[in-house]
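1. Fold the stuff below for me.
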Amino acid sequence: MLINTYYNTDTIVAVATASGMGAIAVIRLSGANAITVANSVFKGKDLTKQASHTIHFGTIRDEDKVIDEVLVSLFVAPHSYTKENVVEISCHGSDFIVQQIIRLLLQNGARLASAGEYTKRAFLNGQFDLAQAEAVADLIASDSALSHEVAMKQMRGGFSQEIKRLRGELVHFASMIELELDFGEEDVEFADRNQLRALITNIQRIIRDLLKSFELGNVIKNGVPTVIVGNPNAGKSTLLNKLLNEEKAIVSDVPGTTRDFIEDEINIEGITFRFIDTAGLRETTDKVEAIGVERTMQKLSQSSLIIYLFDITEITAVQVQAELDRLNPKKLPLIAVANKIDQASPEKIQRFESIEGLVTISAAEGANLDELKQALVEKVNLGKLNIQSQTIVTNLRHVDSLNKTYTALEDTLNGLDLGISNDLVAADIRRALYSLGEITGEITTDDLLDNIFTKFCIGK
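-> Alright, predicted model coming up:
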């Protein structure tokens, strides 16, 4: 279903700023009658006679009672976010004032917006495609330089352009094969099969690259789950506190103090790391501590990066290597970190040089933490990432559609090799086109849109 214009005469209203007391709040209206509704409660210039992209000072009144002094911004259709008439009322940030203004607007013909309805209307009115609409939510949620940059590129259509280009190339051959079906009895061939195979092979290669990029895209969007593991009293909690610059975890000389995991995140060079301090790894008869150790092993299996921290004064290099092999059977990115170097002699430290990629620190004194941070960034391997030129997939829905497209194209190739009838080849290509169209919203359903936009905040 290709959607170009959204016909809905409702005027919707919602608070566009975060709830709670603040200096100002912004109340947003959108719809054919948005300016008329706002004008009915506004005392100042006649808003219905003002130009688009202008701001007007006045008061919001309930009959003769002044609710607040406000600034009203006008965006006349189609020159607005939703391509409808949009009004934004900037008032003082009192919850009471906001609710009073919204109450008046509802009484004068508006209705409360549902979650994501502004962006949904923008999509349905052709302001941008579905992938760009989803990038709006990613932009709002971005909490690092990289996640912001990726979301901005997608919102500006970087990913969409790639998908539309692939779909456009495939549409050409699909139309040629469909044309052949109209001349089925005349045995004509409009679509060169060798060119079609080459095109499909190339599209599959691009899709593989896009799917591969999701591993990095997911890291950029959601952060890197990084588990800190090691024996009791290795200094895990001290390290976490130093990395976070706060006393997040209890530090004690008593082994087994941390009995559950403690989680927090920091940003290093634009990458969000979600650090998880876990219970010390040891055999124990304490039931509570044993549960903590079990949860540590669960967190290890869910992590993307492991910091194995050990007390360099209490263990040998052979023991460390054996522990590394035991803890990381999946060969996840791992950094071995030798702690308490302030208590070890140079000769003792030198005995651990055989440990690959070893970082030596003193968590208590904060020594060499910058080296550890640099090692973390290098392990994530985003250093060679060129956000400006590389298309990054960050959305699971897009991954699912790309996988479906790849499978349909594989079926098309197999069908060509087997010499199946044109109508079956055409059906496989249509499946591929459908899945690609789902990404940008050229093909969509009400259920899909509801699933996407109900995850947005109300005022967006």
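2. rest of the way, CA atoms for contacts and neighbours
-> Noted.
3. isn't residue 379 right next to residue 333, touching?
-> Yes - using Cα atoms under 8 Å, residue 379 makes contact with residue 333 at a distance of 6.3 Å.
4. Pull up the gap between residue 159 and residue 203, please.
-> Distance of residue 159 to residue 203, computed by Cα to Cα, to the nearest Å: 14 Å.
5. Residue 458 too?
-> Taking Cα to Cα, one finds residue 458 at 38 Å from residue 203.
6. Go through stretch 45-64 and flag the buried ones.
-> For stretch 45-64, burial by neighbour count (16 or more other Cα atoms under 10 Å) applies to 47-48, 52, 55-56, 59-61.
7. Next: stretch 335-352.
-> Buried-residue list, stretch 335-352, by 16+ other Cα under 10 Å: 335-342, 352.
8. Determine which two of these are furthest apart.
-> 335 and 342 (19.7 Å; Cα to Cα).
9. three-state assignment of residue 243?
-> Of the three states, residue 243 takes helix according to DSSP: H, G, I helix; E, B strand; the rest coil.
10. now the one 5 residues further on
-> Per three-state DSSP, the secondary structure class of residue 248 is coil.
11. does it really touch residue 241, like I thought?
-> Yes - judged on Cα under 8 Å, residue 248 makes contact with residue 241 at a distance of 5.6 Å.
12. Compare the two and say which is more crowded by neighbours.
-> More crowded of residue 248 and residue 241, by other Cα atoms under 10 Å: residue 241, with 20 against 16.
13. wouldn't that one be in contact with residue 262 here?
-> No - counting by Cα under 8 Å, residue 262 is not a contact partner of residue 241; they are 10.7 Å apart.
14. And this one, please, so the two structures can be compared:
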Amino acid sequence: MIPQETIVALATPSGAGAIAVIRLSGKDAITIASQVFQSVSGKDLSKQKTHTIHLGHIVDPSTGSGQVGKVIDQVLVSIFKGPNSYTGENVVEISCHGSTFIQQQIIQLLLRKGAKMAQAGEFTLRAFLNGKLDLSQAEAVADLIASDNEASHQIAMQQMRGGFSNEIAKLREELLNFASLIELELDFSEEDVEFADRTAFHDLLNRIEFVLKRLIDSFAVGNVIKNGIPVAIVGEPNVGKSTLLNALLNEERAIVSDIAGTTRDTIEDELVINGIGFRFIDTAGIRDTEDHVESIGIKKTFEKIEQAQVVLYLVDGLQLTVNSQLDNFITEIGKIQNQYPQKSLIVIINKRDLLSEETFTAINTRIDNYKAELSTVNRKLFTLFISAKQNIGIEDLKNTLLSFVNTGALRNNETIVTNTRHYDSLLKALEEIQKVKWGLDAGISSDLMAIDIRSALYYFGEITGEVTNDELLGNIFANFCIGK
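-> Below is the predicted model:
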């Protein structure tokens, strides 16, 4: 049931600022606002047209001398009459000065006039309940607010415009049409007739399966774009890990010194490269130590490697001057690849500017031989020579990191799934579609096939909100900010 109360909340971030916006929504929003607003031109707010803005004062009539009342602030009031508003209801937005005192005075006055405080996400919830947005579009509103790089912003905008919803709705509608024909066959089961063209139905199921698999596969990209790609910088002490982090971020984020074990805890920071967010984690140097605090940091290093999607293994090139050291270096690379086979590994040889050409060639040759061995086990190794201190090779490293992200879908404006709830529903819908395909090929009865079709339709509906419940809505909108 759609709530009838008029709600109010601060729509801009809390705290002092130049301007703050207080939002009212509900059937009495304009009536309540007109009780506390005095136009400079004497207009009656309740009689003004939709999508208009009015200058005046917010006045508390219960205070002040005589009939004048206490003026709280000079404001601009915007009117949006339902259904042509964000929530589909009457909406009033009061733009006042950003003093926290003024904000609270106006909100408390509106509460006394009959409004109630909005819950987290309640404005967007009402937009969903009034059919202004479907559920996936409503969730995209939260993603748009949280987007902090170009890629996540692009995905949220595409979803909010209904790109994902339209794809799912079209598939659901076509499946629903066939489901109706299958159900009709059940009504004439004694007649032994077929209303649904089995060949066309099989083609539809293949098409739905293809689209679902594409959307499911896109989640691997969408999830890291939305949350940032975690990158762990690991290696022995004093190989330049903190210097590399500072070079990547172009600031002195981590303490750098010649003392081994300076970094005893993980340091994290984010960098946006060509619109993609990367979360870099500078870890404690890996070595045997009796220092209790340093050993805790090393333990955390291995925990961060587990959490990372990409591992940057940094080595001091000056330490690789003889064959035995090179062999140990290759052995360490093999250990990391065996221990973390699912992670992308970039081996970085630091201090390129100090390496002789002889040493550079020897390292390169040994790595090339190792790569040739790797090709037989279908593994890749990415290697780069850099100088973190002299900022040599840093751009090559950034380009290598970008190569791990499939940005083709972004460039082609394809639908990318970023929401875990959507991903889960897509997986379940695919499972039911594959059951229907199997049943169609096996020639099972229409009544059994109809059960699986209904299940698939249910999971499609879960995504867009055609199938929902109060618990699901509560979980989704609880994550919104107040005022949205």
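15. TM-score for the pair, please.
-> Here the TM-score for the pair of chains, by TM-score structural alignment, normalised by the length of the first structure, is 0.95; 454 aligned residues with a Cα RMSD of 1.5 Å.
16. Which residue range of the first structure does the lengthiest helix in the second structure align onto?
-> Counting by DSSP state H, the longest helix found in the second structure is helix 198-227. Matched against the first structure by TM-score structural alignment, helix 198-227 of the second structure falls on residues 193-222.
17. mind listing what's buried in the matching stretch?
-> 196-197, 199-201, 203-204, 206-207, 210-211, 213-214, 216-222.
18. can you check stretch 449-460 of the first structure too?
-> Buried residues in stretch 449-460 of the first structure (16+ other Cα under 10 Å): 449, 452-453, 456-460.
19. May I have the distance across that stretch, first residue to last?
-> Stretch 449-460 of the first structure has its terminal residues 14 Å apart, counting by Cα to Cα.
20. hmm, who's touching that stretch?
-> If you take Cα atoms under 8 Å, 6 or more residues apart in numbering as the criterion, stretch 449-460 of the first structure is touched by 14-17, 28, 113-120, 134, 137.
21. try 10 Å
-> Stretch 449-460 of the first structure is contacted by residues 12-18, 26-29, 112-120, 123-124, 130, 133-134, 136-138, 140, 397, 441, 446 when judged by Cα atoms under 10 Å, 6 or more residues apart in numbering.
22. Strands along the stretch 51-200 of the first structure, start to end?
-> In the stretch 51-200 of the first structure, the segments counted as strands under DSSP state E, counting those that start in this stretch are 54-62, 65-75, 86-93, 111-112.
23. With the second structure overlaid, report how far the third one is off on average.
-> It stands for strand 86-93 of the first structure. Superposed on the second structure, strand 86-93 of the first structure shows a mean distance of 0.6 Å to its aligned residues (mean Cα distance after the TM-score superposition for the first structure).
24. hang on, the earlier thing: wait, which of the buried residues of stretch 335-352 of the first structure is closest to residue 94 of the first structure?
-> Of these, the one sitting nearest to residue 94 of the first structure (Cα to Cα) turns out to be residue 335, at 49.5 Å.
25. Secondary structure element for the counterpart of that closest one in the second structure, which one?
-> Using TM-score structural alignment, the partner of residue 335 of the first structure in the second structure is residue 346. Element membership for residue 346 of the second structure (DSSP states H and E) is strand 344-350.
26. Give me the mean distance between that strand and the first structure.
-> Mean deviation for strand 344-350 of the second structure: 1.4 Å (mean Cα distance after the TM-score superposition for the first structure).
27. try stretch 294-301 of the second structure
-> Mean deviation for stretch 294-301 of the second structure: 1.9 Å (mean Cα distance after the TM-score superposition for the first structure).
28. What are the buried residues along that stretch?
-> Residues 294-295, 297-298, 300-301 are the ones in stretch 294-301 of the second structure that count as buried (16+ other Cα under 10 Å).
29. Just flag the most distant two among the buried residues of stretch 45-64 of the first structure.
-> Once Cα to Cα is applied, those give 52 and 61 as the farthest pair, at 23.0 Å.
30. counterpart of residue 292 of the first structure in the second structure?
-> Checking TM-score structural alignment: residue 292 of the first structure goes with residue 297.
31. so that match sits right up against residue 234, yeah?
-> No - checked against Cα atoms under 10 Å, the pair residue 297 of the second structure and residue 234 is beyond contact range at 11.8 Å.
32. shared neighbours of the two, anything?
-> What both residue 297 of the second structure and residue 234 touch, as defined by Cα under 10 Å, 6+ apart, is the set 283-286.
33. follow-up on the earlier one: now render the buried residues of stretch 449-460 of the first structure as TSV, adding distance to residue 371 of the first structure and secondary structure.
-> As requested, these are exported to TSV (distance: Cα to Cα, whole Å; DSSP: H, G, I helix; E, B strand; the rest coil):
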residue	distance to residue 371 of the first structure	secondary structure
449	46	helix
452	41	helix
453	42	helix
456	39	coil
457	40	coil
458	43	coil
459	43	coil
460	41	coil
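34. Now distance to residue 416 of the first structure too, for these, in JSON lines please.
-> Shown next, in JSON lines, are these (distance: Cα to Cα, whole Å):
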{"residue": "449", "distance to residue 416 of the first structure": "35"}
{"residue": "452", "distance to residue 416 of the first structure": "36"}
{"residue": "453", "distance to residue 416 of the first structure": "40"}
{"residue": "456", "distance to residue 416 of the first structure": "43"}
{"residue": "457", "distance to residue 416 of the first structure": "47"}
{"residue": "458", "distance to residue 416 of the first structure": "49"}
{"residue": "459", "distance to residue 416 of the first structure": "50"}
{"residue": "460", "distance to residue 416 of the first structure": "47"}
